[in-house]
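> This is a predicted model, with the sequence first.
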Amino acid sequence: MPAEQSCDVVVVGLGPGGEALVSRLAAAGLDVVAVEKELVGGECPYWGCIPSKMIIRAADALAEARRVDGLAGTATVTPDFGPVARRIRDEATDDWDDTVAADRITDAGARLVRGHGRLDGDRRVVVETADGEDGPTTFVASKGVVLNTGTSAGVPPIPGLADTPFWTNRGILETESAPASMIVIGGGPIGLELAQAFSRFGTEVTVLEVGPRILAVEEPESSELLAKVFEAEGIGVHDDVSIDAVAHDGDVFHVTCGDVTYEAERLLVAAGRRSRIEDVGLDTVGVEPGHHLDVDDDLRVTDGLWAIGDIVGRGAFTHVSMYQSERVARVILGEPSLGEYDTSMPRVTFTDPEVGGVGMTEHQARERGITVRTSVTDLSASSRGFVHGPGNEGLIKLVIDDDRGVIVGANSVGVSGGETLAGLAFAVRAEIPVATLTNTIYAYPTFWRAIESAL
C-alpha cells in the first residue's frame, strides 16, 4: 500500500453510525476510506444491543411462562442458557466474525482498511494496519474526516478490581452459561438489563449502585418502581454504597462495602462508558480531548473534521449515531439540511417492565427555569393493566411546560414501555399542544390509552 493516498472522506470507526455514513457517501460516488481496528459494526451488534436483547427476549419468555399459573393453568420452567448462547454465537455475531458487514462496506464502493486510525493534521489520517506488514499509510481527505471511535467499558478505580477476572459487557455477552451467582457494579441500563435477565436464568444477582438510586437518568418514580420489581424477583438492590475493595480467590469474587462483603461466582462491571478519543491525534488539529468532543449541530468539531456517536456526548445510543450520520452525510454531500437538531433523545431500558424516556426529566426542566406541571398515572390501574394481570407494573409520567402547554419530557414504564414511548416522542419532538393531545381519541383498551389519564 502506498505511503500516502488521496480520497474524499476518511471515516475512522465503523460502529452503526460510521458504517451507515460510509455506505451513504460511497453510494453517492465519493471515494471513501473506512478505517476499523476491531469489527465492522462496532459494539452494538457484537457486544451490545443485539446479543443483550437476545438474552432479554429469552429471559422474558421464562418470566411469562412462570406467569401462566392463575391465568391459563400450570407450567414448569427449566432455564437453559445454551439456546440463547448459540443464537448469539451463530445468528447475531457469526461467532464474532464481521465478514458480512465488511462486505457491505466494500460492496458499497468504499475502501476498508483494518487498523488504528489517527489524525495527523488537517484532513490527514495515518493508519497503522492491523498486521503491521506494510507500515503506516497516510490518507489525505479532500472533503474531511469523520470520527466514530465509540466507547469502551468504564472501569472504576476500586482497589483490587484491576487484578480480578471481572466481566464487562463483552465478557458476559460471550459467556456460554449463566453463573450460579453474580454481583453487578452499576445500576444503569446495561447493568439492570443483564442483572434481571440472568436472574431469570437462575443466577443469584446482587446490584451495587454508588449513587442514590438505580436508573438515575430517568424519573425517581421509575427508579422506585423498578427497584420494587427487582426485589420482588429476588434481585438484591443496594444503592448509595461505597465499594472499598474487590478481590478474587480463584473461585469467588469478594466485594467489600464498609462492614459488608458480597460474594459471587461472577462480577459484572457496568459502571458507564469511556470515550475512545485519547489516541486519535486530536492535538494535531488543535483540539483538546475531554470526556467527549464538542460539536455543533452539524456534528462539526472543526473545519474538515466531524464526530458522531458516543464520543460527542449527545446520547450513547445506536439510533442517535445513525441520526447524526445522516446529518453529516447531508453536509458533506451538499444536500438540504434536516433542519434543527433533534434534542428529544428517546431512549429505552429493556428491563421488565421496560423504561422508556424522552426529553427532559422533571429535575432537568426545573433547572432550566421552566414552569413545570407533572402528572403520573399507574399503568396497572388502567383497563389494559387490569386485563394483563401479572407483570402489569408500570406508570406514565409527563413533564409539561405549563406556560407553553406542551410536553417537554416523559417516562413510559410498562410491559411495552418502549413502544408506548413512540407517541410521546412525537409529542415532545413536534411540540404537540397538550390541548390537542387531550382532544384525541385513544384506542381502548391499550396501554397507550393510559396517556389520556396522565394529561
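That came through, no problem.
> okay, CA-based contacts and neighbour counts for the rest of this
Fine.
> Nearest spatial neighbour of the one residue sitting closest to the centre of the chain, chain-adjacent residues omitted?
The residue lying closest to the centre of the chain (C-alpha atoms, centre = their mean) is residue 317, at 4.5 Å. Nearest residue to residue 317, sequence neighbours excluded (C-alpha to C-alpha, 6 or more residues apart in numbering): residue 310, at 7.0 Å.
> just residue 136 next, same as before
residue 128 (4.6 Å).
> How about residue 376?
In space, residue 376 is closest to residue 397, 4.3 Å off (C-alpha to C-alpha, 6+ apart).
> Following the chain past the helix ranked longest in the chain, name the next helix or strand.
Secondary structure assigned by DSSP state H gives helix 49-66 as the longest helix of the chain. Moving toward the C-terminus from helix 49-66, the next helix or strand (DSSP states H and E) is helix 82-86.
> What is the next helix or strand after that next one packed up against?
Counting by DSSP H and E, the next helix or strand C-terminal to helix 82-86 is helix 99-107. Packing contacts for helix 99-107, counted by 3 or more C-alpha pairs under 8 Å, 6 or more residues apart in numbering; DSSP states H and E, involve helix 16-27, strand 111-119.
> For the chain, which segments count as helices?
16-27, 43-47, 49-66, 82-86, 99-107, 169-174, 189-200, 220-232, 318-333, 362-367, 383-388, 417-430, 434-438, 450-454.
> Next one for the comparison:
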Amino acid sequence: MTEQLEYDVVVIGAGPPGENVAGRVVDGGLTAAIVEAELVGGECSYWACMPSKALLRGTEALVDAKAVSGAAAAVTGGQDVAATLARRDSFTSNWKDDGQVQWLDGAGITLRRGRGRLSGPRQVTVEGPDGGSTTLTARQAVVLATGSVASIPPIDGLTDADPWTSRNATSAQQPPASLAIIGGGVVACEMATAWNALGTKVIMLVRGERLLDRLEPFAGEQVAATLRESGVEVRTGVSVDAARREDGQVRLTAGGETITAEQVLVAAGRTPATGDLGLDTVGLEPGRYLDVDDTCRVTGVADGWLYAVGDANGRNLLTHMGKYQARMCGTAIVQRSAGDKIDDQAWGTAVATADHDATPSVIFTVPQVGAVGRTEEQARADGLRVRAVTYEIGNVAGASLFADGYTGTAKLVVDEDRRTVVGATFVGPGIAELTHSATIAIAGEVTIDRLWHAVPSYPTISEVWLRLLETYGL
C-alpha cells in the first residue's frame, strides 16, 4: 500500500533554496513537507560553498600574513594539510546532516527521506530508502529545488577514467600527487588554488583563451598570473581529445600530447538535475532548466501550482541567488494561498533587477575576485551607452596598509544616460567585502551624483570608491 499524505506545499530538494521556501511558507501559516534523497543542506553545505571555502581559507590567511612585514617573519612553516582537511570536515559536519534536520524539526517542516518525483498535477511520489512509497498531495504548490550536477563533456574515454567532479575535489581525504583540471571557470580556479597550496602538482587545461571568461578580462589575467607564480601550470587554448586510466594514473590526450596525472578534475559546467523528476507527467520536457516567471512559478503548467527555485530554473547558479529566489517564491505562494493579488509589475521589476542586473559573486582565489552586474562588454551588448573607469587598488592607503606591494584592480561600468553604476569588478586581496557595496549601488540604482556623498572610511580599501568617482569625474 502507498501511504497518502496532504500538505499545503511540497518541496523536492532540501538544499538552501528548498529549505528557504519551506521555511517561508511555514512562517506564513502553511504546512510544508520537504523531500530529500541525500543530505539535508544540499550541495552547498557538503560539496560546494562551505567545504571549498574552508579548503581555501588557510591559504588566503598565509598569503595575507606573508604580505605584511613583521608578520611575515612569524610564518616559518607550511600549511598543516591534515589540520586543514580536518577543519574542512568540521564545516561539513563530517557529511552528517543531524543539525540541519534539527532545524527542519524546529521550524515545523516535515522531512520525507527518499527520491521524490512528480506523479501528476500537485502530486509527488516518494520512494523511501526502505523501498516503500508515499504519495504527497500539495493543496497549494509543489516546488522543485533539485539543483544541478556537474557536467561531463563527451571526451573519448573520460567517463571510464573515473574523473573527479567538484564533489570529489572538495571532499578528498588527502591531496593527490598530481591533478589535471579540465576547465577555467570558478571551480577550476578555486580548486587549482586549494590543492596546489596543499602540495599537489596542478595543471589546468583550458579550452578558451583565458580564465574566468565571463568576467572582465583583467580578473582572469590576474588570477592566472598568481596561479603560475605559485607553481600551477596554466595552459589556454587547449582541447582534451581523449582520456584513459591505467596503472593508477589518468592519461589525457590534448593536441597530440599526453598529459599524465594521478587525478583529473572535470570543471566544465553544470547540468540541471531535472531529468528524473517525472516532469513528463505534467507535460514538461525532462532534463532541462525550467522556465519560470519572476515569482519562480513554472510557465506552461495549468493552474500555476508548480514552482522551481535555484539551479533548477537556470537563472543564477549561485547559492545566495537560489535563497533569494526562494524567499520571493515562498512569499508569493503564501500570498496566492490567501487570495491576495500580487503586483506582478512591481514584483517583477525588483526581482528582475536582482536576478539579472545586480547578481553578485565572489571567487575565493588568490587574489580574490568580486563582481556584480554587467561587464563592460555585456552592457554594450545590451544596448547601454556606458563608460568604464578603472583604478589600481594598490594606490589606496587602506590597501597599502593591508598588504605590502598590494596589487589589484577595480572597475566600474556606468550607464551614461541614467548616470548609475551597472557593473563593478574588484580583484585583489581582501576585496570580498567590497562586493556588497557595489550590489547596493546597482540594485538601488544610486546615481553617480549621490554616490559622491557615500563617504568611505579612511584608511580602508573601500576608499577605492572615491578614487573611481574621481576618475569618472563630476
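It's in. Values in this document were obtained by computation on a predicted structure and should not be read as measured data.
> picking that back up, on contacts alone, who are the packing partners of the longest helix of the first structure?
Against helix 49-66 of the first structure (3+ C-alpha pairs under 8 Å, 6+ apart) you get helix 43-47, helix 82-86, helix 189-200.
> mind running it again at 10 Å?
Helices and strands touching helix 49-66 of the first structure, by 3 or more C-alpha pairs under 10 Å, 6 or more residues apart in numbering; DSSP states H and E, are helix 43-47, helix 82-86, helix 169-174, helix 189-200.
> Start and end of stretch 288-305 of the second structure, how far apart?
Start-to-end span of stretch 288-305 of the second structure (C-alpha to C-alpha, to the nearest Å) is 19 Å.
> mind listing what's buried in that stretch?
288-299, 305 (16 or more other C-alpha atoms under 10 Å).
> quick one: which of those is nearest to residue 50 of the second structure?
Nearest to residue 50 of the second structure, judged by C-alpha to C-alpha, of those is residue 289 at 24.7 Å.
> corresponding residues in the second structure for the lengthiest strand in the first structure?
Taking DSSP state E as the assignment, the strand of the first structure that covers the most residues is strand 137-147. The aligned range for strand 137-147 of the first structure in the second structure is 134-144, by TM-score structural alignment.
> mean offset of that stretch relative to the first structure (after superposition)
With mean C-alpha distance after the TM-score superposition for the first structure, stretch 134-144 of the second structure departs from the first structure by a mean of 0.9 Å once superposed.
> what's the counterpart of residue 167 of the first structure in the second structure?
Checking TM-score structural alignment: residue 167 of the first structure goes with residue 164.
> coming back round to it: counting by contacts, list what the longest strand of the first structure packs against.
Against strand 137-147 of the first structure (3+ C-alpha pairs under 10 Å, 6+ apart) you get strand 4-12, helix 16-27, strand 32-36, strand 111-119, strand 124-129, strand 300-302, strand 305-307, helix 318-333.
> change it to 8 Å
Judged by 3+ C-alpha pairs under 8 Å, 6+ apart, the packing partners of strand 137-147 of the first structure are strand 4-12, strand 124-129, strand 305-307.
> ok, residue 353 of the first structure - contacts?
If you count contacts by C-alpha atoms under 8 Å, 6 or more residues apart in numbering, residue 353 of the first structure has them with 226, 391, 392, 393, 394, 413, 414, 415, 416, 417.
> what do we get in the second structure for it?
By TM-score structural alignment, residue 353 of the first structure lines up with residue 367.
> Any figure for the gap between its match and residue 224 of the second structure?
Counting by C-alpha to C-alpha - residue 367 of the second structure and residue 224 of the second structure are separated by 10 Å.
> what does the residue nearest to residue 376 of the first structure align to in the second structure?
Per TM-score structural alignment, residue 397 of the first structure is aligned with residue 411.
> Hmm, residue 426 and that match touching each other?
Yes. With contact defined as C-alpha atoms under 8 Å, residue 411 of the second structure and residue 426 form a contacting pair (6.5 Å).
> ok, which stretches of the stretch 351-474 of the second structure are strands?
360-363, 368-373, 386-392, 409-415, 420-428 (DSSP state E, counting those that start in this stretch).
> re earlier: number of residues surrounding the residue nearest to residue 317 of the first structure?
Around residue 310 of the first structure there are 25 other residues, counting by other C-alpha atoms under 10 Å.
> With residue 75 of the second structure instead?
13.
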